[in-house]
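Peer 1: Below are the sequence and a predicted model for it; my questions follow.
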Amino acid sequence: RTGQGEALRFELAAPSLSSRSGARFAGSADSRIGYLFAAPRPEVIATGRWTFGGGGLPVGAMELDRRADGRMTGLAQIDAYQAGGARLVLDSVRFSSAPGTAMRFSTSATLSGPLAGGRVEGLRVPIAGGLAATGGMAFNGGCHRVTANKVDVSGLRLVNNGVDLCSAPGAPLFSVGPAGGRGAVRLPGLKLRGTSGASPFALDSGPGEIDLARWRWSLANADVRIGAGDSVTHFAAGRLSGVAGGQGMAGTLADAQGKIGAVPLDMSEIAGNWRWADGALTLDGGLVLTDAAADKRFAPLISRDAHLRFADGVIDARAGFDERESGRKILDTVIRHRFADSSGAADLIVKELRFDDNFQPEQLTTLAQGVVANVQGSVVGDGRIEWNADGVTSRGTFATANTDLAAAFGPVTGLTSTLTFDDLLGLHSAPGQTVALNEVNPGIPVVDGKIDYQLLGGNRVRIEGGRWPFAGGELLLHPATLDFSATQPRRLMFDVVGVDAAVFLQQFGFENINATGKFDGTLPVEFDGLGGRVVNGRIDARDGGGTLAYVGELSNHNLGTMANFAFGALRSLKYDDLTIVLNGNLDGEMVTEIRFGGIGKGVGAKRNFLVDQVAKIPLIFNIRVEGPFRGLIFSAKSFYDPSVLVEQNLSQLLQAQRDAEAAAAAKAAPVQPPASEPVQ
């Protein structure tokens, strides 16, 4: 038909269209469709009832009405549309337009079907917008809530959740035109709840954005929690971004932190690249590992090669860790966690942890402070941490060989031990652990020792006993419990058993002294943060006494009548009892009190009338020596070398001879040498 004036209208009555594919589009008897060529803009006009379907098209019908004022309204009913395992249901679609304006439409779509390796059920999306005269389409701005009855992806199930999608103020949510689509969707935040396996799942976040043209998105302050109570797995990211691609989705994350289940380890400063493809989430980057305990057992460790994979409800991760400040390699880890039952395990592998001048144990753990220093050696071993709904267990075995170190009681060389933990995280070991020591030198070196011990956790050590061969006898360590977390002194008790005087002097290089006799005693030692000290240590000669003989160079010189007499007598001294009392610091001043009783002329002593008379006098020598403990061996040498004592105290000896009556009363004047100076 032709119109009048400037208007021209083309119109079809009750049209019916079909295709070879079986698609059909037909109008009722009173239906009309046409095109109005009118100034200033043309428009499509349609009225009546229309049906469509077949050939892959959804089945439906719509009613269109054109009013006298030129306004057109419509209502479409479309049957559910299925293809394979997907199903799309549209609510009633409403149309409207006015002369000179774009066609408007509104409906809601409900989608169920496959989604990213999983499935979505009841995903409901509101749809509202307009058709432009140029053929484009724009979706309304503002905020629109998208909900889903259920989403299942790789073991993650979200039930009855919703997300708000908002546009920029005054802008459409999304538009499609001849040049393609564009739009920026804003997310005020996320709050999703569901389950991962059998564990509760929660995702909360701050604001985010989606660039629909490039399918890029970003999210701030994302916080994910899987599990409940002490077994919760937690991950939070300050910044998270991604982009969709043909093979899935990938992106970056930064300023992230996390914790896996009940494992008492915290991860922080996580940053790197992530990827979602084929139902698996992978992450490659770096992180810092710290102890989750209130009292930190180790210093922060850093990894630059961490790799994590999450698929089918399982996390698999591996990483190598260095000490953060020094960069020294500490260990490698392999972790697996199953969300279905909140169980998993972490393997810890120490290939070789070396301590040297550039790296010491106290840089790794504060537990070493005040216990060991100047360590030279290495540690190897492995550990395993396992967890489930009932709790966490751990174990491990670590070994060191021929390690040298400094301890509060003196330097240690050649330390060799294999330590088996039955609670690695609690630093608790099985009983019966053994450490072998080539040499310990608290002032007097003792070699080839062995200590049996057990770690009790809480920075406590149970000493089960120790034993060293020592100068023909033994040095024995009593059982004791040491608490290195407490401020009070820690006490050890040593027994000296059957020390042979001759072997002792030979072992420590007293070439001018011969001696016989055996000694026993007890050395109580206390340690604290300031070092170690001997408290009322006592060593006694066994019954029967022994002899001391000085055969040094001074005895062969002419030193005068009285000195020659004294050295002649000192060629052989016989004692009935000898007591040594020790008090003082191992690394400072030590006071040694030596008491001789029943000294007389021994076999081989030079004989004359005066010597025979002096030998009848019962003498007691009380000697007090003060000096650094590591110099006391030389003080003892001065004692066993009588020339030193005689030279320093000759006047007292002569006075003792002139005062025979006082000596007979068993109280001779004490021989008191000045404090011994350490030999350089």
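Peer 2: Happy to help now that I have it.

Peer 1: from here on, contacts and neighbour counts on C-alpha atoms
Peer 2: Noted.

Peer 1: Do a quick rundown of the helices in the stretch 251-400 of the chain.
Peer 2: 361-364 (DSSP state H, counting those that start in this stretch).

Peer 1: Please apply the same query to the stretch 551-680 of the chain.
Peer 2: In the stretch 551-680 of the chain, the segments counted as helices under DSSP H, counting those that start in this stretch are 561-569, 609-615, 632-640, 642-658, 660-664.

Peer 1: For Gly70, see how far away Phe105 is.
Peer 2: 17 Å (Cα to Cα, to the nearest Å).

Peer 1: Same drill for the two, tell me which one is more crowded.
Peer 2: Neighbour totals were compared for Phe105 and Gly70, and Phe105 leads with 20 against 13 (other Cα atoms under 10 Å).

Peer 1: Give me the number of neighbouring residues for the closest residue to the more buried one other than its chain neighbours.
Peer 2: Leaving out its chain neighbours, the residue that sits closest to Phe105 by Cα to Cα, 6 or more residues apart in numbering is Phe95, at 4.6 Å. Other residues near Phe95 come to 21 when the count uses other Cα under 10 Å.

Peer 1: got a list of what Phe95 touches?
Peer 2: Phe95 makes contact with 72-75, 103-106 under the criterion Cα atoms under 8 Å, 6 or more residues apart in numbering.

Peer 1: Is it within a helix or a strand, and which one?
Peer 2: strand 93-97 (DSSP states H and E).

Peer 1: What are the buried residues along that strand?
Peer 2: Within strand 93-97, the residues that qualify as buried are 93-97, counting by 16 or more other Cα atoms under 10 Å.

Peer 1: Distance to Gln360 for these - can I get that in a markdown table?
Peer 2: As requested, the buried residues of strand 93-97 are exported to a markdown table (distance: Cα to Cα, whole Å):
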| residue | distance to Gln360 |
| --- | --- |
| Val93 | 74 |
| Arg94 | 76 |
| Phe95 | 78 |
| Ser96 | 79 |
| Ser97 | 80 |
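
Peer 1: Closest one of the residues you listed to Ala256?
Peer 2: Nearest to Ala256 among the buried residues of strand 93-97: Val93, at 44.6 Å, using Cα to Cα.

Peer 1: next, the one to line up against it:
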Amino acid sequence: MAQDADQAEEARPAGRKRRIAGKSAGILCIALLLALAIAWLQRERIVDDVIADELAKRGIEATYTVESIATGRQVLTDIVIGDPALPDLTIERMEVLTNPRFGMPELRELRLTRPRLYGSYRDGQASFGALDPLLFTDGEEPFEIPDLSVVIDDGRALMVTDYGRVGVKLEGAGHLRGGFSGELAAVAPEVDASGCSVREASLYGTVAIDAERPQFAGPLRFARLLCEDGGVEVAGAGVELVLQAERNLGNLSGSYDLAAESVAISEIQAALQGEGRFAWRDDDLTLDYDLVAGDAKTPYADFASLAVEGRVRATGSFAQIEIEGDLAGEDLRMGPQLDGAIASLAEAGQGTLVEPLVNRLGLNLARALRDSRIDGSFNLRLQDGRASLAIPRANLRGQSGGSILSVSRGQATFGDGGLPRFAGNILTGGEGLPFIRGRMEQGASGAVEMRLAMREYSAGASRLTIPDLIVRQTAAGGLTVDGSAIASGPIPGGMVRSLAVPLNGSVAPNGDLAFWRECTQVQFAGLVVANLTLERDAIRLCPEGAQPIFRQTDAGLRFAATTDSLDLAGRLSETPLRIASGPVRLAYPGTATAQNVDAILGGDESEQRFSFAALTMTLDGGDPSGAFTGGDIKLAAVPLDIGDADGGWAFADGVLRIDDAELTVQDREGPDRFEPIIARGASLVLADNVINANALLRNPGTGIPLSRIDIRHDLDTGAGFADLDIDGVTFGEALQPDDLTRLALGVVANVEGTITGNGRINWNEGGVTSTGRFSSESLNLAAAFGPLQGASGTVEFTDLLGLTTAPDQRIRIAAVNPGIEVYEGEVSFQLVEGEVLQLQRASWPFMGGTLTMRPITMRFGEAEERSYVFVIEGLEASRFVERIELGNLAASGIFDGTIPVIFDADGNGRLENGLLMSRPPGGHISYIGELTYEDMSFFANYAFAALRDLRYDRMEVSMNGPLTGELVTQVRFNGIGQGDTAERNIITRAIADLPIDMRINIRAPFHKLITSIRALYDPSAVRDPRSLGLLSDDGVRLREAVDQETVDVMDAAAAAEAERELQQRLDAEPGAEPDIQDDESDDLP
């Protein structure tokens, strides 16, 4: 009993506990239900407070309306987030479906009606205004797609960016981790980014999510894409896209199918279509492509179609890119730039060997490319600004299948700051195309070396061969060139044969060219320019200083070279030619100069020499021009040389001109027949191988114009002529004949008068002829035989250069005074070779008769004795007395005789064996004046009266002695008797029947002879020696002689006292008068 009691007692407290616990639970449930009831009744206010607190905590400004709150479903309307005036998001109606659970309910589905989102993208940052705190957090957790379903009805967004405005529309429904599907559309009327612009771009397609992987399928289209700086333009393009993103949205893959009406990249244009797949994973891109360009046009080639298939790999966010592929093209054609380059090269080489070679190349290349095919493979790698292109193989084949261009093992590297690096093999060929074989390889030092060789390529007479050419790449990225070229064919105005030019130079990394830093030998087998042919020769060209001969930089082209000398041989037409010179310098732009230039035409017998001390030519890209100094021209056919020629020249439109030249014309013969004459302002024109020149020739000492000369010479035929026109050369104090020719010395002097005339010189292969006619209306001069006045007439030269006249040239002479002045004569002569003067005849009317000079031959320039023999026929004594003004004498009789005047080699003249004889029956001589001597003795007056009128049967007058000294004249009378007026006396009657031979000797200078004869009968004709200063007043001799100039001065001063001085002479002592007849006259024969 006790045990039961204990058990009962222990059991009671437990029951109470259960009852208390049960009551507490009931109370809690009642309280919870009460709270829930209260909360349900206040649910909209509670939800509103929760949303408001959460938005306030995140700093988001928003307004909304709670439409309804129910278990598992809440509805908000008129949601506006951000500034109500410019909201960032508006939602007309949002319905949230949840699954009730303890704690926060589970979000099951979100339904949005007409949501409108507004955002921006500025300076690389996206912003959605008040939504930014919700969208952009600092968390590093990977992106995860929300686990809920979404229904979007007419959702739209507008993004305003730095590049343009983009509008988006989205509709769809489904779970975001799988099952969502909908439609997406985006439009961008105008987008500009990074120098490119896109117009009328649109995107439309379906969107879906499968296993948390978003997908898109649909076309991307745009009307035009333009990148002006990059030269890219795409029109009418569309890309059909199929895209799928991974769960983290960081990886993307898909496929594309594109088509573009026109794609232009720089000068490349084509219609493009193609397809392929791509994958972007962990910043790496893999893209397969299969593209076809239709009607592709490039600057160098056009394709009917060009297909490229391959793969693109990019790693490290495009830090490294590799593009590999195979290409195949059909129906190639030359592009406009290649075609234009060939045409321009042919045009630039017009008239040279380049033109036919390039024309043949262009014609055959165009023919070979018809229906041609190209195939090959390539691999392009881009990294760190460098590019490497590998071409394992590439072949261009013509319609026949023959190879036009083949490349193998090609390698090119770009972007090291220098020139591209190349390696590989090339081979060109084909019918009518040059055969070129080249190999590029990289040496142990890393430098690339290319070896080229081209077989002879010909077109007509043009040929070009490149036996070897080595192009090496330097460590700095430049190139060196070493090789040679051999060319034959036309050049401007001629032909060149086997011109061998070494090619050695360099190309700097910046593209500057420098060739021939050392002396270079240029050789040719033959050179023809116009009618000039040069034989095989070589010219050694050397650079000036440290600069190369040829340079091409940004500043332009420079060419400077020198050569020590030239020694060239050849022909001008068929005439042998040799050209030699001293140093020659060429500088472009600048001046070309040549020293001591000597050109010789013809052989020894027909040599024509053109020499210049210096020749210059301006080289500035325009028409060549220059100057020359020290010119000497000698034509074998013309015995006149041109020397000291200076002037300027210019060459334009195939015409060579020389203007304003100065030169000297001189006789080639030695000693000179002509004194040098000069020309100023001379001009010359060489056109169509014909020279036309003119100049005004002048006397060098005075500048007096002498003759205008016009020259024409045909270089083809070697024929020409020169016309001389003398308008009038006046001789006087400023100009004398011996100023023009030494041949006038000793022949004529003191010439006064004007000569006019013209001459003509002709030359051809047969020789030289020259003629001329020269006239004067009145010419005064002093000749060896006496002063001559009024010479007139025309002289005709049959050989003007040889100074040979036609025979019997006649000159009229108004007066000549060989001692006694004679008038109105005529001289006939002939000049032979400028050395021999043949006086064939000279005659004058002379005192009732004639004075004739016998023919004489004189050789100019030779020391010889010359004899002038004057023949007197029919001289009337009465007219002689009248002519010499012997007023107190009367004479009669006819005389004949000769007067030889002889000049020795030194020019000293004398009369030798001069003789005048009276004709029968003689004559008489009488004194008809009054006696003037008052102191004469009776017997003297008696004798004079008896002898004042003498009759003679024969009279001889002989003359001998020097012209400049004392001349001895002997007068001999035979058969003397008294005349009718003489007084007869015992003496005359006593001697009347005796034979009387009377001889008289007269000694006097030649020019005083006539005065002395007059003094025989008229003492007033004798000058008072005191008046001449020969004697003093007391008869003392003061000097031996007095010159004529002094006498003339005295006469001018004492003319008024002539009569008084004559009376003083008569009153002087007898010794003061000169002897008329010396005592030794009796001793003469």
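Peer 2: Good, I have the coordinates. Here the structure is a predicted model, which means the values were calculated and not measured.

Peer 1: so which of the helices of the stretch 551-680 of structure 1 comes closest to Leu283 of structure 1?
Peer 2: helix 632-640 (63.2 Å).

Peer 1: Measure the mean distance from the closest one to structure 2 post-superposition.
Peer 2: Following superposition, helix 632-640 of structure 1 is found to deviate from structure 2 by 2.0 Å on average (mean Cα distance after the TM-score superposition for structure 1).

Peer 1: Which one, of the helices of the stretch 551-680 of structure 1, ends up nearest to Val159 of structure 1?
Peer 2: helix 632-640 (79.9 Å).

Peer 1: so what does the closest one touch, helix or strand wise?
Peer 2: Packing partners of helix 632-640 of structure 1 (3 or more Cα pairs under 8 Å, 6 or more residues apart in numbering; DSSP states H and E): helix 642-658.

Peer 1: Helix 632-640 and the helix it packs on, what's the angle between them?
Peer 2: 40 degrees (axes from the mean of the first three to the mean of the last three Cα atoms, to 10 degrees).

Peer 1: between helix 642-658 of structure 1 and helix 561-569, how big is the angle?
Peer 2: For helix 642-658 of structure 1 against helix 561-569, the angle by the same axes, to 10 degrees is 120 degrees.

Peer 1: hmm, back to that, return the member of the buried residues of strand 93-97 of structure 1 nearest to Ala299 of structure 1.
Peer 2: Val93 (63.5 Å).

Peer 1: Run a quick neighbour tally on the closest residue to Pro58 of structure 1 other than its chain neighbours.
Peer 2: Nearest residue to Pro58 of structure 1, sequence neighbours excluded (Cα to Cα, 6+ apart): Tyr81, at 5.4 Å. Tyr81 of structure 1: 16 surrounding residues under other Cα under 10 Å.

Peer 1: just to revisit the earlier point, tell me which two in the buried residues of strand 93-97 of structure 1 are the farthest apart.
Peer 2: Spatial extent of the buried residues of strand 93-97 of structure 1 (Cα to Cα) is set by the pair Val93 and Ser97 at 13.6 Å.

Peer 1: Among the contacts of Phe95 of structure 1, name the ones in strands.
Peer 2: 72-75, 103-106 (DSSP state E).

Peer 1: Now tabulate the residues you listed in CSV and tack on distance to Leu530 of structure 1.
Peer 2: Formatted as CSV, these follow (distance: Cα to Cα, whole Å):
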residue, distance to Leu530 of structure 1
Met72, 96
Thr73, 93
Gly74, 93
Leu75, 91
Met103, 89
Arg104, 86
Phe105, 84
Ser106, 82
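
Peer 1: show me where the stretch 251-400 of structure 1 has strands.
Peer 2: For the stretch 251-400 of structure 1, the strands defined by DSSP state E, counting those that start in this stretch cover 265-277, 280-291, 301-311, 314-323, 329-338, 343-355, 372-388, 391-407.

Peer 1: could the ones you listed go into TSV alongside distance to Leu573 of structure 1?
Peer 2: Shown next, in TSV, are the strands of the stretch 251-400 of structure 1 (distance: least, Cα to Cα, whole Å):
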stretch	distance to Leu573 of structure 1
strand 265-277	68
strand 280-291	64
strand 301-311	65
strand 314-323	62
strand 329-338	61
strand 343-355	51
strand 372-388	44
strand 391-407	39
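
Peer 1: can you put those in TSV and add mean neighbour count?
Peer 2: Shown next, in TSV, are the strands of the stretch 251-400 of structure 1 (neighbours: other Cα atoms under 10 Å):
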stretch	mean neighbour count
strand 265-277	20
strand 280-291	20
strand 301-311	20
strand 314-323	20
strand 329-338	20
strand 343-355	19
strand 372-388	19
strand 391-407	18
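
Peer 1: So for Ala184 of structure 1, which of those sits nearest?
Peer 2: Comparing those by Cα to Cα, strand 265-277 comes nearest, at 22.3 Å.
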